[in-house]
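>>> need the 3D shape of this:
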Amino acid sequence: MTGELSPIDKAKFVAAKRAAEFVEDGMRVGLGTGSTAAWLVRCLGEMVEQDGLKILGVPTSTRTAQLAREVGIKVISLDEARWLDLTIDGADEFDADLSLIKGGGGALLQEKIVATASDQMVVIADAAKEVEHLGSFPLPIEVIPFGWQTTQALIEETLVSMDVMGRQASLRMNGSVPFVTDEGNHILDLHLGRIGNPRQLAMVINQIPGVVENGLFIDICDKVVIGYGDGRVETRDINEGTVSEDRLDFVETDNLFRDI
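I've put the predicted structure just below:
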């Protein structure tokens, strides 16, 4: 129940609850991956069950697809949807320009494809995810398994000429074996400390052979909904240049908080 949630989980919940209000009947909605996005899927599932909301959800991972089906959201593929009205997803970091680092959950490739196939992307996050400069969170790079060590060496060599503080790259592991994405690839996490020019870094990294995609989301996010542990919610719209704030009350709902 909500009374048992940590302040961080409360923050994630209120951000997700507010963002769910952007979803309208008949929409095709991209569903993100990660702990905050899972709250959003649960909120939408409650709206489907209790309010009769009718939407088509395009998940960004097998985990999200499974959860969406469990809560009653009709799931289709991006190829079936072709284009989306809205994508709502979390972020590992965001800055004042609403540039993001994503991929902590390992789904950055599908997340970026879905987000860029949407009229609008809304990011939901707790306040701790806001940073002055991107880079404290390791930057995920999805790479093909073939020659990944060569790709890693090329990335580290390239970082010498980039405006970053650190240059170490490490292979993400799942226990004793390499982590494998839904697309069958590996992830290299770049420990950069600070990224001085995210746009330049994103362009250069993607030119390296073996790199599939990077976790920098530039000029993709339209709104960020920031949740706080006391129930406050702040919404920033980068296109309108507006900032609004209100507060949500916690309501205990068995369907929403089961298995939490």
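>>> please count neighbours and contacts with C-alpha atoms only from this point.
OK.
>>> centroid-nearest residue for the protein?
residue 90 (3.5 Å; C-alpha atoms, centre = their mean).
>>> pretty sure residue 188 contacts residue 138?
No - judged on C-alpha atoms under 8 Å, residue 188 makes no contact with residue 138 at a distance of 9.2 Å.
>>> which residues touch residue 77?
Contact analysis of residue 77 by C-alpha atoms under 8 Å, 6 or more residues apart in numbering lists 58, 59.
>>> hmm, try it at 10 Å
Listed by C-alpha atoms under 10 Å, 6 or more residues apart in numbering, the contact set of residue 77 reads 30, 56, 57, 58, 59, 60, 65.
>>> alongside the first, I'd like the structure of this one:
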Amino acid sequence: MEHKWEEVFNLLSAGVYPPECVKSQKYTLKCYASKFTLQGEDLFFEDKKAVKSREEARALFEEFHIAPNGKHLGIGKSRRALCAKYYWFGMTRDIDKWVPECDKCKTRPLALAPIKIKKLARKPLQICRAVLNKKVEEAKKRAAYAAVDYHVKDNQIVGIGSGSTIVHVIKRLAERVRKENLNVFCVPTSFQTRLLIQDIGLMVIDLNRHLEIDVAIDGADEVDSELNLIKGGCGCLTQEKIVASCAKSFIVIADYRKDSSALGEQWKKGIPVEVIPMAYVPVSRAIQSQFGGSADLRMAVSKAGPVVTDNGNFLLDWRFDQEHNWSAVNTTIKMMPGVVDTGLFINLAERVYFGMEDGTVKIRDKNML
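Model (predicted):
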């Protein structure tokens, strides 16, 4: 830990690399050090002070692990308290280890066993749905694990997409960070993703400070044979496209239901289009006039009125009724006044991992088309 701190400090303060560094190691260290700033004799990761030694880190843990009311915090709360002000190399692994080692936490009384409630018998249709959902989740998990294991390396900035499949990406990433002591920094594409990343103890960074992302991993609503995507079912298409466009590699994960030969073959909910609120009617009419189909305002389920994106905009779902030149369609719609972006991701994906129903993972790579 102290050795890593000194390497970064020496590079930023004097431009000196460790004597044993070869060219590739120098490049890796340079990329990693770019995430830090030097203030006097201290290193800072964004606005968090980088802790130099294991002893100092342990002392900070002892301080933050105990709340002002004397209560000992659990792993998640200890992580959040420390991550708000400090950073050190391997902090997630250390906190996960130190909390269970706390003498008081060891002697906490066990929680009462939950009351067992007899489950009502399921109807055949409910059983079929449960089996299908389990298969789909397993397929998503396999695709996510394959992508994270192959593409994520130490000292990388990783873009994290949004949606149900991304939960598996975040879990696998956290597992690897703890087991392999990786230094990984995450750029979220939505408020929900940010909360998930923070809750599991991974480091969140701002795209405005770190413009180059090593790899971005995201899901998709549908993928065609040429790696064109429909995205935005979860309403985060603009942030997702920004992060994908800033990444050296954009990797997509999906289950077998999202694999299509042509867009619209599997996904029937249309192509999302994010628009500023005052423009949703003119844009809807323009899309229908030029391309046919129907472009309807997406309405919320748990509140009255339309869905509102993280950017404060509305979403139109354009259900098309014929095949199109998707690159031309994407450009035309984006040029309409009031359109923020579309859910068409054209020529962005480098590789797609499909978790298949039979337990395998199918890969579609743009270099093999």
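>>> one step back: so what sits against both of residue 188 and residue 138 of structure 1?
Joint contacts of residue 188 of structure 1 and residue 138 (C-alpha under 10 Å, 6+ apart) are 168, 169, 170.
>>> which residue lines up with the residue nearest to the centre of structure 1 in structure 2?
Using TM-score structural alignment, the partner of residue 90 of structure 1 in structure 2 is residue 219.
>>> same question for residue 197 of structure 1.
So, by TM-score structural alignment, residue 197 of structure 1 is matched to residue 325.
>>> do the same with residue 35 of structure 1
By TM-score structural alignment, residue 35 of structure 1 lines up with residue 164.
>>> so that match, which of the three states?
Classification of residue 164 of structure 2 by DSSP: H, G, I helix; E, B strand; the rest coil places it in coil.
>>> distance of it relative to residue 2 of structure 2?
38 Å (C-alpha to C-alpha, to the nearest Å).
>>> and for residue 360 of structure 2?
When residue 360 of structure 2 is compared with residue 2 of structure 2 (using C-alpha to C-alpha), they lie 42 Å apart.
>>> what are the ranges of the helices in structure 1?
7-20, 35-51, 62-70, 78-81, 108-116, 148-159, 198-205, 254-257 (DSSP state H).
>>> neighbours around residue 21 of structure 1, how many?
11 (other C-alpha atoms under 10 Å).
>>> got it, and residue 256 of structure 2?
21.
>>> could you tell me which residues make contact with it?
135-136, 139-140, 143, 222, 353-358, 361-362 are the contacts of residue 256 of structure 2 under C-alpha under 10 Å, 6+ apart.
>>> so among the residues you listed, which ones count as buried?
Neighbour counting over the contacts of residue 256 of structure 2 (16 or more other C-alpha atoms under 10 Å) leaves 135, 136, 139, 140, 143, 222, 353, 354, 355, 356, 361, 362 as the buried ones.
>>> which of the residues you listed lies closest to residue 93 of structure 2?
residue 143 (25.0 Å; C-alpha to C-alpha).
>>> not counting sequence-adjacent ones, nearest residue to the counterpart of that closest one in structure 1?
Alignment note (TM-score structural alignment): residue 143 of structure 2 maps to residue 15 of structure 1. Closest residue to residue 15 of structure 1 apart from its sequence neighbours, by C-alpha to C-alpha, 6 or more residues apart in numbering: residue 227 at 4.5 Å.
>>> that neighbour contacts residue 130, correct?
No - using C-alpha atoms under 10 Å as the test, residue 227 of structure 1 is too far from residue 130 to be in contact (11.1 Å).
>>> what about the alignment partner in structure 1 of residue 308 of structure 2, how many neighbours?
Alignment note (TM-score structural alignment): residue 308 of structure 2 maps to residue 180 of structure 1. When neighbours are counted by other C-alpha under 10 Å, residue 180 of structure 1 registers 17.
>>> just the buried ones out of the shared contacts of residue 188 and residue 138 of structure 1, please.
168, 169.
>>> who's in contact with whichever residue in structure 2 pairs up with the residue nearest to residue 15 of structure 1?
Counting by TM-score structural alignment, residue 227 of structure 1 lines up with residue 355 in structure 2. Taking C-alpha under 10 Å, 6+ apart as the contact definition, residue 355 of structure 2 lies against 135-146, 253-259, 361-363.
>>> on that earlier part again, any idea how far the residue nearest to residue 15 of structure 1 lies from residue 239 of structure 1?
20 Å.
>>> residue 83 of structure 1 now?
21 Å.
>>> likewise residue 74 of structure 1?
30 Å.
>>> okay, these two: which has more neighbours?
Taking other C-alpha under 10 Å, residue 74 of structure 1 and residue 239 do not tie; residue 74 has more neighbours (16 against 9).
>>> need the counterpart of that one in structure 2.
Per TM-score structural alignment, residue 74 of structure 1 is aligned with residue 203.
>>> nearest residue to that match other than its sequence neighbours?
residue 185 (5.1 Å).
>>> tell me which residues touch that neighbour, please.
35, 154-160, 202-206, 213.
>>> what's the match for residue 104 of structure 1 in structure 2?
Residue 104 of structure 1 maps onto residue 233 in structure 2, by TM-score structural alignment.
>>> surely that match meets residue 240?
No - Residue 233 of structure 2 lies out of contact with residue 240 (C-alpha under 10 Å); the separation is 11.5 Å.
>>> name the residues contacting each of these two.
Common neighbours of residue 233 of structure 2 and residue 240 (C-alpha under 10 Å, 6+ apart) are 162, 343.
>>> these two: which is more packed in?
residue 240 (25 against 18).
>>> need the contact list for the more buried one.
159-162, 188-190, 216-219, 231-232, 343, 345.
>>> which of those lies closest to residue 76 of structure 2?
residue 188 (18.9 Å).
>>> that closest one -> structure 1?
Checking TM-score structural alignment: residue 188 of structure 2 goes with residue 59.
>>> ok, its match to residue 34 of structure 1 distance?
Relative to residue 34 of structure 1, and taking C-alpha to C-alpha, residue 59 of structure 1 is found at 11 Å.
>>> so for the two, which sits in the more crowded spot?
residue 59 (26 against 22).
>>> does the more buried one really touch residue 110, like I thought?
Yes - applying C-alpha under 10 Å as the test, residue 59 of structure 1 and residue 110 come out as touching, 8.6 Å apart.
>>> overlap in contacts of the two?
By C-alpha under 10 Å, 6+ apart, the residues touching both residue 59 of structure 1 and residue 110 are 32, 33, 78.
>>> so which of the residues you listed wins on neighbours?
residue 32 leads those on contacts (other C-alpha under 10 Å) with 32 neighbours.
>>> pretty sure that one is touching residue 16, no?
No - using C-alpha under 10 Å, residue 32 of structure 1 is not in contact with residue 16; the gap is 11.2 Å.
>>> that's all I had, so thanks and see you.
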